[in-house]
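Undergrad: Would you be able to build a 3D model of this:
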Amino acid sequence: MKLDKFDMIFAGVGGQGVLTVAGIVARAALIQGYNVKGAELHGLSMRFGAVETHLRFGNDVHSPLVKKGEADLIISLEPIETVRVSRYAKDDTNYVFDRKEQMPISVYLENKPYPSMKDVVSALKKNSPKGKIFDLSASDVARKEYGSVVAANVILLGKAIKEGLIPLKKDSVLKAMAQVLPAKVLEANKKILDLGFSLK
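TA: As a prediction, the model looks like this:
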């Protein structure tokens, strides 16, 4: 498939599985024959610090970093982190993010007020008036169906694939999951991916 480049940002806080879902997507892109470049930008990721991962794939990709104003898709596991990384967005960037608040340590340290969901969505629409925004209760669904909020990352990925926001085939993602995830959680994560497809 001809694809010059596709730029993604994954965001969240430590412990939410940001790096895991980025790894699945990177492997799926490799399976489809694309060049893949990526970079992890995170500080106190084990102590609820911000985690940000850049991923670029396609036939003409050289740098691992997404430039500001060039992200095609942002997948985020935390609302305020979605707004933070929207500095990479352009007018038609698409967003898939979890509505569940997981207060980043920066909010505590800087004593910043947490924005309302309305303010979060408004900020994203301002940055990307032509983009699509999907805010999901992924953590709540993950806890109910899987017993752990950590599964929210794969739910968001499933939604992105279903909506055609990412140029990867579901079959490639399933193959990537088999290569990236431990065998004991693979079947459960396949079902979790389908949950993302089923969400409205």
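
Undergrad: Please make it C-alpha for all contacts and neighbour counts, starting now.
TA: Will do.

Undergrad: which residues are contacting the helix or strand that contains Gly196?
TA: According to DSSP states H and E, Gly196 maps onto helix 183-198. Residues outside helix 183-198 that contact it (Cα atoms under 8 Å, 6 or more residues apart in numbering): 142, 146, 151, 154-159, 161-162, 174, 177-178.

Undergrad: buried residues in it?
TA: Across helix 183-198, burial judged by 16 or more other Cα atoms under 10 Å covers 186, 189-190, 192-197.

Undergrad: Break down the protein into its helices, ranges please.
TA: 18-31, 79-85, 105-109, 117-127, 138-146, 152-162, 170-180, 183-198 (DSSP state H).

Undergrad: Select, out of those, the one closest to Thr93.
TA: With Cα to Cα, the closest approach to Thr93 among those belongs to helix 117-127: 8.4 Å.

Undergrad: Pull out the buried positions in the closest one.
TA: Of the residues in helix 117-127, 120-121, 123-125, 127 count as buried by neighbour count, 16+ other Cα under 10 Å.

Undergrad: Okay, Ile9 and Asp119: tell me how far apart.
TA: 21 Å (Cα to Cα, to the nearest Å).

Undergrad: run this one through as well so I can compare:
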Amino acid sequence: RNKLTYTHKKLTNGVAYYYKIQAYKNYKGKKLLGEMSPFEKYCDYFTYKNESYESRCKRIFGKKYYKKYKNAKQASKHVTTVAVKVWDKQGGRKFTRKFYLTVNKGIAPSVKEMFKEIYKSKERFSIHEMGCYNWRGNSSTSEHCLGLAFDINSNENYMIDGKKVLAGSFWKPKKNKYSIPLNCKLVKILEKYGFERGLWGSRRDYMHFSYFGT
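TA: I've put the predicted structure just below:
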């Protein structure tokens, strides 16, 4: 049997590519064609917007369903630390900060790529505080327990339920450099990599961006 290979280069992450494969055989001067076999393949090395729930579960858990880690010891086996650069501002001058984020191993490559894009963007949004993995107990359903959620500038991007402040102090995107607007480059890049902001009806967590949207 002869084997043919094809390498498709310069792919775009999060885009589906369609291919058709057809076997053939030269027989008595004629080409005999087999059945056409079309198939779809996503470029999914990195996380991406509109990634299916099943794909997200498979990336994180290796299975088609979502599960919690039983305890901190188990969770610690599924996280790793990545270094990312961000911009901050002091006295009118922009400077580089470096964070060492503990994140789920399944999203580690995506996190590095995502923050590389955020750092290179012309916006240079100011970030002075950020966290991801945080074990919050066996009963918690928070994605922070899995290393799948980010809190960015938590004090300046508060969490509220109606008029009740649950965490942080305020959210003033037009007045404070650390308050994250609803529609800015930082948010768009996070969304591009599949991280949704925590805006759930009357409960609005302006600091929070998570992979499963919880």
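
Undergrad: How alike are these chains, TM-score-wise?
TA: After superposition, the two chains reach a TM-score (TM-score structural alignment, normalised by the length of structure 1) of 0.30; 96 aligned residues with a Cα RMSD of 4.9 Å.

Undergrad: got the angle between the helix holding Gly196 of structure 1 and helix 152-162?
TA: 50 degrees (axes from the mean of the first three to the mean of the last three Cα atoms, to 10 degrees).

Undergrad: Could you list every helix and strand that the host helix or strand of Tyr18 of structure 2 packs against?
TA: Tyr18 of structure 2 belongs to strand 16-27 when assigned by DSSP H and E. Packed against strand 16-27 of structure 2 by the contact rule (3 or more Cα pairs under 8 Å, 6 or more residues apart in numbering; DSSP states H and E) you find strand 30-42.

Undergrad: Quick one: list the elements packing against the strand it packs on.
TA: The criterion is 3+ Cα pairs under 8 Å, 6+ apart, and the helices and strands that strand 30-42 of structure 2 contacts are strand 16-27.

Undergrad: List of residues touching the strand it packs on?
TA: 31-43.

Undergrad: Hmm, Val36 and Ala26 of structure 1 touching each other?
TA: Yes. Assessed by Cα atoms under 8 Å, Ala26 of structure 1 is found in contact with Val36 at 6.5 Å.

Undergrad: Can you pull the residues that touch both of the two?
TA: 55, 57.

Undergrad: How are the strands of structure 2 distributed by residue range?
TA: Assigned by DSSP state E, the strands in structure 2 fall at 16-27, 30-42, 79-90, 93-104, 130-131, 149-152, 157-161, 164-171, 196-200, 203-210.

Undergrad: As TSV, the ones you listed with distance to Ile118 of structure 2 and mean neighbour count would be great.
TA: As requested, the strands of structure 2 are exported to TSV (distance: least, Cα to Cα, whole Å; neighbours: other Cα atoms under 10 Å):
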stretch	distance to Ile118 of structure 2	mean neighbour count
strand 16-27	24	10
strand 30-42	23	10
strand 79-90	7	16
strand 93-104	12	16
strand 130-131	14	16
strand 149-152	13	23
strand 157-161	18	21
strand 164-171	21	16
strand 196-200	16	18
strand 203-210	14	22
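
Undergrad: so can I have TSV of those showing distance to Ile60 of structure 2?
TA: Formatted as TSV, the strands of structure 2 follow (distance: least, Cα to Cα, whole Å):
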stretch	distance to Ile60 of structure 2
strand 16-27	20
strand 30-42	17
strand 79-90	11
strand 93-104	8
strand 130-131	19
strand 149-152	13
strand 157-161	26
strand 164-171	28
strand 196-200	17
strand 203-210	13
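
Undergrad: Looking at these, spot the one closest to Lys112 of structure 2.
TA: Using Cα to Cα, the nearest of the strands of structure 2 to Lys112 of structure 2 is strand 79-90, at 6.3 Å.

Undergrad: Could you check how far Met197 of structure 1 is from Ala138 of structure 1?
TA: Actually, residue 197 of structure 1 is Phe rather than Met. Phe197 of structure 1 sits 12 Å away from Ala138 of structure 1, going by Cα to Cα.

Undergrad: Show me the common contact partners of those two, please.
TA: Counting by Cα under 8 Å, 6+ apart, the residues touching both Phe197 of structure 1 and Ala138 are Ile155.

Undergrad: hang on, the earlier thing: and the angle from the helix holding Gly196 of structure 1 to helix 170-180?
TA: In terms of direction (the same axes, to 10 degrees), helix 183-198 of structure 1 departs from helix 170-180 by 150 degrees.

Undergrad: By residue count, tell me the biggest helix in structure 2.
TA: helix 108-120.

Undergrad: Give me the helices and strands touching that helix, please.
TA: Here helix 108-120 of structure 2 is seen to pack against strand 79-90, helix 185-192 when contacts are counted using 3+ Cα pairs under 8 Å, 6+ apart.

Undergrad: Nearest to Asp205 of structure 2 among those would be which one?
TA: So among these, helix 185-192 is nearest, using Cα to Cα, at 13.4 Å.

Undergrad: Give me the buried positions along that closest one.
TA: Using 16+ other Cα under 10 Å as the test for burial, helix 185-192 of structure 2 gives 185-187, 189-192.
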